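Chemist: Please work out how this folds:
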Amino acid sequence: MEFSQQLINGLSLGSIYALIALGYSMVYGVLRFINFAHGDILMVGAFVGYYLTPRMQVFLGGFGLIPVGIAVLMSTMVICALLGVSIEFFAYRPLRKHPRLTVLITSIGVSLLLEYGGQILFGVNVKPFPSLLPSFRIPLGFGLSVASNHLVALGVSGILLLVLRLLVLRTRLGLAMRALAHNQEAASLMGINTNIIISLTFAAGSALAGAGGILYALNIHSIDPLMGILPGMKAFVAAVLGGIGSLPGAALGGILLGVVESLIGGSSISSYRDAVVFSILILILLLRPTGILGKVVQEKV
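Modeler: Model prediction:
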């Protein structure tokens, strides 16, 4: 019974990791570098939700909690998308022709800027995240139940994953993204505006991170300027586990990682669950560096 309950909790946590991991994979698939500032965009999304919620409650409170929650979520995604585009434009685009190590170091610098800038802007104290929905448990039978915030996380994550899949596979924008991921120079010669597509890729990934920040804050009930470090790193592990650069792989890796973490959290070795998560990263890099669904990519010399 305990195993089944932890499995349900793990699916909710894993869906949040999947959202964040998709941002890593989208950027890596197009530009072949890891944006280590991605986890801190999650933190910004949580704080945007924190400050937007009371204002949305004033304007939309008469319509109920669901419209308020949807408005906060959508507004946060838009703001985080704009933040992602700005980071790409000012920090990464000038370095596009430089060695990847230069861009990687820059992404670490952007991450530190967001973290310590957040401490100056938002303060260093932990803040309670406002309740966007009533807290209750839904019985599933056989002694199992699911918390309302876990159910919302699963539902919202599922919808966003489906929308992203349709965007990538069924639209001209998605076709351009896939062309860029395959061969950036050839895509440019075919008339694709690479700057716009790369900016939109950052926008989509950052919007998902913003949504992940709201859902993650609803689960932990508190926020602080350094809150994005651990879930960001775990989402990176999930992206590597599933296959960095593979969107289905990122989703699968996030779900698997969330389930493993929850199962360990409900066991006698719960204090070691973070160590186990990062041990999975080491094992994957040793045994299958391309991840579960990743493919070997040959690079030109």
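
Chemist: contacts and neighbour counts: CA atoms only from here.
Modeler: OK.

Chemist: what ranges do the strands span in the stretch 101-250 of the chain?
Modeler: Taking DSSP state E, counting those that start in this stretch, the strands of the stretch 101-250 of the chain run over residues 127-128, 137-141, 144-147, 222-223.

Chemist: from these, which stretch is densest packed?
Modeler: strand 222-223 (a mean of 20; mean count of other Cα atoms under 10 Å).

Chemist: quick revisit: as a markdown table, the strands of the stretch 101-250 of the chain with distance to residue 196 would be great.
Modeler: A markdown table is the format used below for the strands of the stretch 101-250 of the chain (distance: least, Cα to Cα, whole Å):
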| stretch | distance to residue 196 |
| --- | --- |
| strand 127-128 | 37 |
| strand 137-141 | 44 |
| strand 144-147 | 40 |
| strand 222-223 | 33 |
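
Chemist: Tell me which of these lies nearest to residue 264.
Modeler: strand 144-147 (18.3 Å; Cα to Cα).

Chemist: chain center to the closest one: distance?
Modeler: 24 Å (Cα atoms, centre = their mean, to the nearest Å).

Chemist: How about stretch 37-51?
Modeler: That offset, for stretch 37-51, works out to 11 Å (Cα atoms, centre = their mean).

Chemist: To check against the first, give me the structure of this:
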Amino acid sequence: MELIQQLINGISLGSIYALIALGYTMVYGIIKLINFAHGDVFMVGAFTGFYLITVFHLPFVLALVLTMLITALLGVVIERVAYKPLRNATRIAALITAIGVSLLIEYTTIYLRGAQPAAYPEDIIPNKTIAISGLTISSQSIVILAVSVTLMIILELFIHKTKTGKAMRAVSVDADAARLMGINVDRTISVTFAIGSALAGAAGVAFGIYYIKIEPLMGIIPGLKAFIAAVLGGIGIIPGAMVGGMLLGIVEALVSAAGFSLWRDAAAFLILILILLFKPSGLFGKNIREKV
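Modeler: From the prediction side, this is the model:
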């Protein structure tokens, strides 16, 4: 029974990782860029939701939607200002730029509001526990899981059922061929950043509700763990990011339940080492031969 309880806790945490990982994997699938500023978009989402709820007294759902819109706009600005001019540059130049954007967001936030942490109100969602056959499930966990799964389903339908989603898949396969077929590649890339950033913003609000405490450097570790989740599932593969996030959350919950809570972060990075050693393409990825 204890094992099932930890699995439930791990799935709730993993759903947050999965939302962030989707942004990593979508951007990489389109332009082969590891956007290390993505974790800081997650942080901006957490603070945006916090201020919308505490200062403007908006209800949870409205605050969540507005946060997603604001972080989507932030994602587009980052792509247009920082990454678009480097579209044809070397990968190392884009990677260094991503790290620079990450630091810029972090320390701009500290400059604007200070480095002190903030705390989400505990009554945003009624804190009730549901007991089922000895299992205890909090209302926050249910809401977070429901929001995460709903957003993942909407994303999957968007990618496979809409014209823009088909354009995103085409660009991820061959951007030049997609351009010749009349697809606006620049707009498609911007849409990809917008969607990924919106999901990161939603994850930030979910994180604030789940852990209460937020601070300007909070995006570093969850961002790295979401990157690990994306690599675990197969970076560039959307279902892989979802499964990788869930698995990572479950592993962390089980490690904590075993009495090694201080080793949670180490377990995540151990997974990264093992997956790079034994299956670099990830669980859902396929090895592709490249001609030199």
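
Chemist: Of the strands of the stretch 101-250 of structure 1, which is nearest residue 259 of structure 1?
Modeler: Nearest to residue 259 of structure 1 among the strands of the stretch 101-250 of structure 1 is strand 144-147; the distance by Cα to Cα comes to 14.5 Å.

Chemist: which residues of structure 2 does the closest one align to?
Modeler: Alignment of strand 144-147 of structure 1 against structure 2: residues 135-138, by TM-score structural alignment.

Chemist: Average offset of the matching stretch relative to structure 1?
Modeler: Aligned to structure 1 and superposed, stretch 135-138 of structure 2 gives a mean residue distance of 0.8 Å (mean Cα distance after the TM-score superposition for structure 1).

Chemist: Figure out which of the strands of the stretch 101-250 of structure 1 is closest to residue 263 of structure 1.
Modeler: strand 144-147 (15.1 Å).

Chemist: for the closest one, packing partners?
Modeler: helix 2-31, strand 137-141 (3 or more Cα pairs under 8 Å, 6 or more residues apart in numbering; DSSP states H and E).

Chemist: and of those, who's closest to residue 170 of structure 1?
Modeler: Minimum separation from residue 170 of structure 1 across those (Cα to Cα) falls at helix 2-31, 16.2 Å.

Chemist: could the helices and strands packed on strand 144-147 of structure 1 go into TSV alongside distance to residue 220 of structure 1?
Modeler: TSV is the format used below for these (distance: least, Cα to Cα, whole Å):
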stretch	distance to residue 220 of structure 1
helix 2-31	11
strand 137-141	16
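
Chemist: most packed of the ones you listed?
Modeler: Comparing these on average neighbours per residue, with mean count of other Cα under 10 Å, the densest one is helix 2-31 at a mean of 25.

Chemist: after that helix comes which helix or strand?
Modeler: On the C-terminal side of helix 2-31 of structure 1, the closest following helix or strand by DSSP states H and E is helix 38-60.

Chemist: between the helix or strand that comes right after that next one and helix 38-60, how big is the angle?
Modeler: Using DSSP H and E, the helix or strand that follows helix 38-60 of structure 1 towards the C-terminus is helix 65-87. Taking axes from the mean of the first three to the mean of the last three Cα atoms, to 10 degrees, one finds helix 65-87 of structure 1 and helix 38-60 inclined to each other by 140 degrees.

Chemist: which residue ends up closest to the midpoint of structure 2 in space?
Modeler: With distances taken as Cα atoms, centre = their mean, residue 20 lies nearest the centre of structure 2, 0.4 Å away.

Chemist: can you tell me which residues contact that one?
Modeler: Residue 20 of structure 2 sits next to 38, 39, 42, 196, 199, 200, 203, 223, 226 when contact means Cα atoms under 8 Å, 6 or more residues apart in numbering.

Chemist: at 10 Å what do you get?
Modeler: Neighbour list for residue 20 of structure 2: 14, 38-39, 41-42, 196-204, 222-227, 229-230, 241-242, 245 [criterion: Cα atoms under 10 Å, 6 or more residues apart in numbering].

Chemist: Likewise for residue 100 of structure 1?
Modeler: 31, 32, 33, 34, 106.

Chemist: so what corresponds to it in structure 2?
Modeler: Using TM-score structural alignment, residue 100 of structure 1 lines up with residue 91 in structure 2.

Chemist: Closest to residue 145 of structure 1 out of the contacts of residue 100 of structure 1?
Modeler: Nearest to residue 145 of structure 1 among the contacts of residue 100 of structure 1, with distances taken as Cα to Cα, is residue 34, at 37.6 Å.

Chemist: neighbours of that closest one, just the number please.
Modeler: When neighbours are counted by other Cα atoms under 10 Å, residue 34 of structure 1 registers 22.

Chemist: Hmm, residue 102 and it touching each other?
Modeler: No - contact criterion Cα atoms under 10 Å: residue 34 of structure 1 and residue 102 do not qualify, at 11.5 Å.

Chemist: From residue 241 of structure 2, how far out is the residue opposite residue 125 of structure 1 in structure 2 once aligned?
Modeler: Counting by TM-score structural alignment, residue 125 of structure 1 corresponds to residue 116 in structure 2. Distance from residue 116 of structure 2 to residue 241 of structure 2, counting by Cα to Cα, to the nearest Å: 32 Å.

Chemist: When the two are compared, which one has more neighbours?
Modeler: Neighbour count, other Cα under 10 Å: between residue 116 of structure 2 and residue 241, residue 241 has more, with 34 against 9.

Chemist: The more buried one: what's it in contact with?
Modeler: Contacts of residue 241 of structure 2 (Cα under 10 Å, 6+ apart): 17-26, 226-235, 247, 282-284.

Chemist: and with 6 Å instead?
Modeler: 18, 21, 22, 230, 233 (Cα atoms under 6 Å, 6 or more residues apart in numbering).

Chemist: Would you reformat those residues as a markdown table and include distance to residue 82 of structure 2?
Modeler: As requested, the contacts of residue 241 of structure 2 are exported to a markdown table (distance: Cα to Cα, whole Å):
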| residue | distance to residue 82 of structure 2 |
| --- | --- |
| 18 | 25 |
| 21 | 21 |
| 22 | 20 |
| 230 | 23 |
| 233 | 27 |
